[in-house]
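Novice: pasting the sequence and the predicted model now:
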Amino acid sequence: MRFSLNQWTTRHWPLPDLAAGCAAAGVSGVGLWREPVAEYGAARTAKLVRDHGLTVTSLCRGGFFREPDAVAVNRRAVEEAAELGAPVLCLVSGGLPEGSRDLDGAVARVADVLAELAPYAGEHGVRLAIEPLHPMYCSDRCVVTTLAQALDLAAPHPSDQVGVMIDTYHLWWDPAVWDGIARAGAQDRIALFQVADWITPLPEGVLTGRGMLGDGCIDLRRFRAAVDAAGYTGPIEAEIFNEALWAMPGPEALSLTLARYREHVE
């Protein structure tokens, strides 16, 4: 099964229950987040997922490169990913510095930190995955907004050290995305594929506005076919930030997400 449950899809499901629930449902992959892992303990988390026969498909997240201590913080994130056996560390670049209008400078900062971080990640067997976010997040969360931009930032580094993420929620709008996916595949840069849907109008608070698979306007299966054609054979993480989904009991939310994945993605 390529399906992987990103932990934030069932945000309030405690880690032990999530691990047991995934195993019971036949789901073998989980994408983890640093905050709940830190709360539970990285070593305990690594043992927990192993004991349930699970594979950690990614750790979210590093990045936020505008911070002065970005290199040190991201090195710790790399170390955590390695301890968990996560092959991929997801990177959200961060937005503009407070009071700044220098978008080019912010992107240059991303490139500079990547240059310091990539070899360190390689030494730990962790692949950095640059995630372009929808342009509405550019000012405060992510100055990397297109797949082409992410690929350009990855280009100076070995593909086993730096790749890109394909997230349907963030990239569905881009008319160049199909060429970008083909380019990413040709360069062996696809580190992770994530799925969520886009619903209109967006709920209040865009951070929790991702739609359940099949509820929105994204051609999810076209994305899956495109990444497959580009040579990506790895996990497909369902990462859905949605208050209604978070209010469900964990097993119910997982069952719904898995059913919709089979209907609209697989």
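Specialist: Perfect, I can see it now. Residues are numbered from 1 along each chain as shown.
Novice: going forward, measure contacts between C-alpha atoms and count neighbours the same way
Specialist: Noted.
Novice: by residue count, what's the longest helix in this structure?
Specialist: As assigned by DSSP state H, the longest helix anywhere in the chain is helix 103-123.
Novice: which helices and strands sit right next to it?
Specialist: Contacts defined by 3 or more Cα pairs under 8 Å, 6 or more residues apart in numbering; DSSP states H and E place helix 103-123 against helix 70-84, strand 127-130.
Novice: I'd guessed Thr57 sits against Gly29; true?
Specialist: Yes. Here Thr57 reaches Gly29: they are 5.9 Å apart, a contact under Cα atoms under 8 Å.
Novice: can you show me the strands along the stretch 151-266 of the chain?
Specialist: Assigned by DSSP state E, counting those that start in this stretch, the strands in the stretch 151-266 of the chain fall at 162-167, 190-195, 197-198, 210-211, 236-238.
Novice: which among those is found nearest to Ala19?
Specialist: Closest approach to Ala19 among those (Cα to Cα): strand 236-238, 15.3 Å.
Novice: elements contacting the lengthiest strand in the chain?
Specialist: Determined from DSSP state E, the single longest strand within the chain is strand 55-63. Contact partners of strand 55-63 among helices and strands, from 3+ Cα pairs under 8 Å, 6+ apart: strand 29-33, helix 34-40, helix 70-84, strand 88-92.
Novice: second structure for comparison follows:
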Amino acid sequence: MIKCWFFLAIALISGSVYAESTCADIHGQESYPPLRIKNGTICFVQEPVLDPGTKTQISADAISLYYIFNENVPVKAGGRGLLFDNTPGEIIDAFSSSVGHDQQEKIFVIHSLEVRESLVESNSSGKFYSVSVFDPIGHTLRRDERASDWFGADYSWLSDGRRVTYKFPYQSRRDVQQAMGSPFALLMNRDGFISVRLKDKSYLFDGPNVRSKTKKYMIRGDRATVDKATAGWCQVHHSGGAKPLEMWLMCSAFNIDAQAKK
């Protein structure tokens, strides 16, 4: 009788072990080591991309995130996935960090993608970077669109043929962590205006990219407000001239204006 109970106990223990879900249970190639977070594990799996309308496979793969909450069934992350072209690219780094006054856990994924030769922009690195932010919510993982757009995406560098004119500012964990301490990080979670002062004379841009440079400019000491940021660019509102401006400059062009009203 004792032997029967012993073997039954072994069977129950073995059954509970085998019932636990792991990243290996998900169909597809693991693209990055599993990430352990507070209440579970995040898996990074390369899998075929499905057409949104027909749900049939297209001739491309992408890296998907799956969340295993407390060793339960893996659940695919909600929202837009990571970028892909004719290859799924690669994850440079993935980590969790506690953010804000409430110390909410967020997941940051730094991803890069080699743009195919026929599409790559001239005078660029050919390598496209992005930072995606995800929130663990209960049993699920969901992309934080606002925070992801704040970090944005672009080539690792662009030039005018002579010198580098832009570098994507969030290419490493350290870059991302430093950005979280920036005054402009307030715009990652809520609407608002941040008062700034221009460091030096700078030409303005119609959009958040070096290709949209204009002949309009602001001069050193000009005050403005910033209400939006993406990929190191800030949208500025300036009313010091004959006509109010709503244009873009790199965030690094500004100092925070402590004397102006917030």
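Specialist: Ah, there it is. It should be emphasised that the depicted structure is a prediction, and the values quoted were computed from it without experimental measurement.
Novice: would you pull the TM-score for this pair?
Specialist: The TM-score (TM-score structural alignment, normalised by the length of the second structure) is 0.22; 109 aligned residues with a Cα RMSD of 6.7 Å.
Novice: a markdown table please, covering the helices and strands packed on helix 103-123 of the first structure and showing mean neighbour count and distance to Leu245 of the first structure.
Specialist: Formatted as a markdown table, those follow (neighbours: other Cα atoms under 10 Å; distance: least, Cα to Cα, whole Å):
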| stretch | mean neighbour count | distance to Leu245 of the first structure |
| --- | --- | --- |
| helix 70-84 | 20 | 26 |
| strand 127-130 | 30 | 26 |
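Novice: so which of the ones you listed is nearest Trp33 of the first structure?
Specialist: Once these are compared by Cα to Cα, helix 70-84 is nearest, at 9.9 Å.
Novice: so which bits of the lengthiest strand in the second structure are buried?
Specialist: Longest strand in the second structure, counting residues (DSSP E): strand 57-69. Neighbour counts over strand 57-69 of the second structure (16 or more other Cα atoms under 10 Å) mark Asp61, Ala62, Ile63, Ser64, Leu65, Tyr66, Tyr67, Ile68, Phe69 as buried.
Novice: wait, the fifth one sits on Leu35?
Specialist: Going back to what we said before, that points to Leu65 of the second structure. No. Leu65 of the second structure is beyond contact range of Leu35, at 10.4 Å (criterion: Cα under 8 Å).
Novice: what do those two both touch?
Specialist: The contact sets of Leu65 of the second structure and Leu35 overlap at Ile42, Cys43 (Cα atoms under 8 Å, 6 or more residues apart in numbering).
Novice: hey, which helix is longest across the second structure?
Specialist: The second structure, longest helix under DSSP H: helix 2-19.
Novice: mind listing what's buried along the longest helix of the first structure?
Specialist: 103, 106-107, 109-111, 113-115, 117-122.
Novice: how about stretch 254-266 of the first structure?
Specialist: For stretch 254-266 of the first structure, by 16+ other Cα under 10 Å, it's Leu254, Thr257, Leu258, Arg260, Tyr261, His264, Val265.
Novice: now, which of the residues you listed sits nearest Arg224 of the first structure?
Specialist: Closest to Arg224 of the first structure, out of all of those and judged by Cα to Cα, is Val265, at 6.5 Å.
Novice: quick revisit: I'd like the helices and strands packed on strand 55-63 of the first structure laid out as a markdown table, including distance to Ile130 of the first structure.
Specialist: Output for these, formatted as a markdown table (distance: least, Cα to Cα, whole Å):
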| stretch | distance to Ile130 of the first structure |
| --- | --- |
| strand 29-33 | 16 |
| helix 34-40 | 17 |
| helix 70-84 | 13 |
| strand 88-92 | 5 |
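Novice: quick one: the strands in the stretch 101-250 of the second structure?
Specialist: Under DSSP E, counting those that start in this stretch, the stretch 101-250 of the second structure gives strands at 104-114, 127-137, 140-143, 153-155, 157-159, 164-167, 194-198, 202-205, 213-218, 223-230, 233-238, 245-250.
Novice: quick one, which of those strands gets closest to Ile91 of the second structure.
Specialist: That would be, of the strands of the stretch 101-250 of the second structure and by Cα to Cα, strand 104-114, which comes in at 4.4 Å.
Novice: the helices and strands packed on helix 103-123 of the first structure: which one's closest to Asp152 of the first structure?
Specialist: Across these, closest to Asp152 of the first structure is strand 127-130 (Cα to Cα), at 10.4 Å.
Novice: what is the closest one packed up against?
Specialist: Checking 3+ Cα pairs under 8 Å, 6+ apart, strand 127-130 of the first structure ends up next to strand 88-92, helix 103-123, strand 162-167, strand 190-195.
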